[in-house]
Structure formats: structure tokens, C-alpha cells
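Asks: Predicted model follows, preceded by the sequence.
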Amino acid sequence: MTLLSERDQQQVADAIARIEQETDAELVTVLATRADDYTYVSLVWAGLIALLVPGLINYYPLWLDAHQLLLAQWLTFIGVGLLFRIPAVTSRLVPRSVRHWRAGNLARRQFLERELHRTEGGTGVLIFVAEAERYVEILVDHGISSRLGDETWAAIVQAFTEAVKRGETLQGFLTCIDACGQHLRTHVPLTHTRNELPDRLVILP
């Protein structure tokens, strides 16, 4: 995960504060290291490969007895399981559609847990990033979606996703917040001063 210093995180918070001075929207940013640890994936692969051990031993006769064969299977299961727990390896085993599905689910949980659905006028905006999955999503409540369609956010999400791929997560956040602000200032202008939700960047391990 890209390490964001306290100074980096403060830059994100300051960017949100500036935008919220000109709009009724309540922005919350969340950065997740990964959407899931995918433990089940490593276990499934380890189990399947361990089951192949007897066949490989029969193909290359090693004359193992039943106890030695069982030990070989267990060692294979443990070794492969540990290997496939390495994030860089795991990410190559999990289909992109599954990774994005898990990330999308986490984004929606965060929208509810951060109480973005409880803002005055339904003006909550979540900017969510799952870094390992290289997944970016912007979720908005009804007060925003009634004025701005999904197509508004598509180009912003695409640009942010490319920044995450390049390892430029901080700059991606700052650019994304500024781009969102341009739309929000116009379509959801400030009517009265309020700050219902924290401006800080939420980091999930």
C-alpha cells in the first residue's frame, strides 16, 4: 500500500474543507489497503495442488508409504497455502471481476458505516479507493444523484484509477476532490454553513 504520511493525509482533509466551504455536499474519503484478504482462495488452491501430489508421485515413482505420502500432502498444502497468501501472488489468482465485486461491497458498507446516508438533504459523497484491487468508486446519496448523473463521475473515477495504478494515490485524491468540487459547487451550492462528517482521510488496514 502507498504510505501516506500525516502531512499527506492533512492535504486531503484540507482539500475537502475547501470544497465544503462552497457546497452543501459532505465529502468523505476512504482508502483501503485491500478489500479482502482472500484467505479462501489460497486454501482452495493449496487443497487442489495437495490432491495432485499422489498422482505426481506415481508418475515419478518415489516409493513412499502411506504415512510419507500423507506427510507430503500436508507439507504441500502448508507450503502452497503460505505462498499464495503473499498479496502479489494472491492478486494474480483472483479474477478481476471478483476483486472489484469485493471492493464494491466494501465501498457500500463504508457508505453506511460512515453515515453518509444520514446527512441533511442526502448530500453525502464517498470517494473510495481499494488500493490492492486498483479500484476507485464515487458513491453519492439521493440529494446529489438527483442533480448529477453517474456519467458525471465516470471520467473522474477513470483518471483516479490510473493514478492509483501509477502509485500516485495522494495526487489522485487531490485531483479527484477538486474535480468533484467543480461539479458540486455548480449543482449543489452552499446554502448554509455546516460540517456533519469528519474531513479526515479514513484509512482501512
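Replies: Perfect, thanks for sending it.
Asks: contacts, neighbours, all on C-alpha from now
Replies: OK.
Asks: those strands in this structure, which residues are they?
Replies: For the chain, applying DSSP state E gives strands covering 26-32, 124-130, 135-140, 201-204.
Asks: Strand 135-140 and the first one, what's the angle between them?
Replies: Computed with axes from the mean of the first three to the mean of the last three Cα atoms, to 10 degrees, the direction of strand 26-32 lies at 160 degrees from that of strand 135-140.
Asks: second one coming, line it up with the first:
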Amino acid sequence: MVKTTAQTFFSDEERQRIKAAVFEAEKRTSGEIVPMVVDTSYDYPRAEILGAVLLSLATGVTASWAFGDSSVWFFLPIFALAYFPFKFFIRYTPTLKRCLIHPVEICGEVEEKALVSFLEQGLHHTRNHTGILILLSLFERRVYVLADRGINARVPLHVWEEIVETVTEGIHQGLACDALCEAITRCAELLEEHFPSREDDRNELPDLILG
């Protein structure tokens, strides 16, 4: 069975493995690592409208030509009647909907979702500004890693691209849980040198967020 929503993407056993990976990682460092899985980063209403217009236009023109002697008065009601069914069809057909969205827009929306989630979940309030968000956005099939300023001041930005590649490749191979746990461990390795664990450390953030 294909896992398509944030709530069902990982099994209960996989969720426990991820939380355990976060727990072990945070024992080694004062950083806070938060994996987050969301259904989508944005609704993309423009894609639904564009797709519905194109499909309704094609349906109306074809029907008008075949049955209405190319009459505009035959075309218009067909177009109007087809628009909303096609719009809902696109909304609930992710593969088709993705084809109507430019990759640049997808990347921008995932990045914005990561930034907003970083603030909403309070990752910017950690004691030493050492929060890391690993965002999996399922509809877009994108992974985004966002680290707070305390970390980025010491860890090169290109390193996060390696984390993204690890998780993305794991998802493509059907090993999302393994890849995410590996990415969490890798984050701990990067943080351990600059932000070692301290006796008064406490877990400030959730170990896994499903939204």
C-alpha cells in the first residue's frame, strides 16, 4: 500500500525508530533535530484552475466540433459544466497536478514552508540557536533542511545538501525511514564537534512532527 499522507507515511514502528534516532543524536550534542513530514507545502490553486480551463476547453471544443457544428453556443455550456469536475479531478490527482506546477514554484513553496514551520515550531527559540528542521513535503516530493544561525555560523551550507540527497535517495528507494535516521545521525556528527552535549541539556522540541 502506497503511503501518501503525513500521518501514514511512516508506520508506528518506523516512527519509534525515528524518535529513537533523534534521542540518541541529541545525547551527543546540545543541538535540537526535528524531522517534520507534511502532506504538502502549498495548495497550488493556480494549477487547479489552469488544468481545469485547459481540459474544459479541450472537451468543449471537441464536443462542439463533433456534435454541435462548431457552434459557440454549444461549446460554452459544455465548457462551464466540465470546469468544476475537472478542477476537483486535478485536485485529487497529485501526479497530474504536479505536471501543472513549475519546478521553481515548487522549490520556493517548500522553502517557504520550512521557514514558516521553523518559526511556528519554535526552533528559533532554542537556547544556543542550534535547531535543525528536516522537512519532508510529500506532494512536492522534496526534502529541505533548515538550520538556525548558531549552526550555520560554523557548518558550511553545502553540507545540508548532502543531508537532502541522503533522504531523497532513500525515499526513492523505498527506504525513507532508514534514510531519515541516517540523516539525523549525520546531523549529530556535524553538531557534536561545535555543540557538544551538556549536563543541563533538556529536550526543548518534539522528536517528530506529522502535519
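Replies: That came in fine, so what should we check first? Everything numeric in this text was worked out from a predicted model, so none of it was measured.
Asks: follow-up on the earlier one: any chance of the strands of structure 1 in CSV, with mean neighbour count too?
Replies: What follows is those, written out as CSV (neighbours: other Cα atoms under 10 Å):
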stretch, mean neighbour count
strand 26-32, 23
strand 124-130, 26
strand 135-140, 22
strand 201-204, 16
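Asks: Longest helix in structure 1, please.
Replies: Taking DSSP state H as the criterion, structure 1 has its longest helix at helix 39-59.
Asks: in the superposed pair, what's the mean gap between that helix and structure 2?
Replies: In the superposition with structure 2, the aligned residues lie an average of 3.4 Å away from helix 39-59 of structure 1, counting by mean Cα distance after the TM-score superposition for structure 1.
Asks: So what's the residue count around residue 88 of structure 2?
Replies: Around residue 88 of structure 2 sit 13 other residues, with neighbours defined as other Cα atoms under 10 Å.
Asks: With residue 99 of structure 1 instead?
Replies: There are 20 residues near residue 99 of structure 1, going by other Cα under 10 Å.
Asks: got it, and residue 163 of structure 2?
Replies: Neighbourhood size, residue 163 of structure 2 [other Cα under 10 Å]: 21.
Asks: Tell me where structure 2 has helices.
Replies: With helices called from DSSP H, structure 2 shows them at 12-28, 45-67, 72-91, 94-99, 103-120, 149-152, 158-172, 176-194.
Asks: do you know which of the ones you listed lies nearest residue 34 of structure 2?
Replies: Residue 34 of structure 2 lies closest, by Cα to Cα, to one member of those: helix 12-28, at 7.6 Å.
Asks: Run the chain-centre distance for that closest one.
Replies: When C-alpha coordinates are averaged (Cα atoms, centre = their mean, to the nearest Å), helix 12-28 of structure 2 and its chain have centres 20 Å apart.
Asks: Same question for stretch 204-211 of structure 2.
Replies: With Cα atoms, centre = their mean as the basis, stretch 204-211 of structure 2 stands 15 Å off its chain's centre.
Asks: picking that back up, and of the strands of structure 1, who's closest to residue 95 of structure 1?
Replies: So among the strands of structure 1, strand 135-140 is nearest, using Cα to Cα, at 13.4 Å.
Asks: For the strands of structure 1, give me a markdown table that also has distance to residue 90 of structure 1.
Replies: Supplementary listing: the strands of structure 1 in a markdown table, determined by distance: least, Cα to Cα, whole Å:
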| stretch | distance to residue 90 of structure 1 |
| --- | --- |
| strand 26-32 | 17 |
| strand 124-130 | 15 |
| strand 135-140 | 16 |
| strand 201-204 | 19 |
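Asks: Among those strands, which comes closest to residue 50 of structure 1?
Replies: Ranked by Cα to Cα, the member of the strands of structure 1 that lies closest to residue 50 of structure 1 is strand 124-130, at 31.8 Å.
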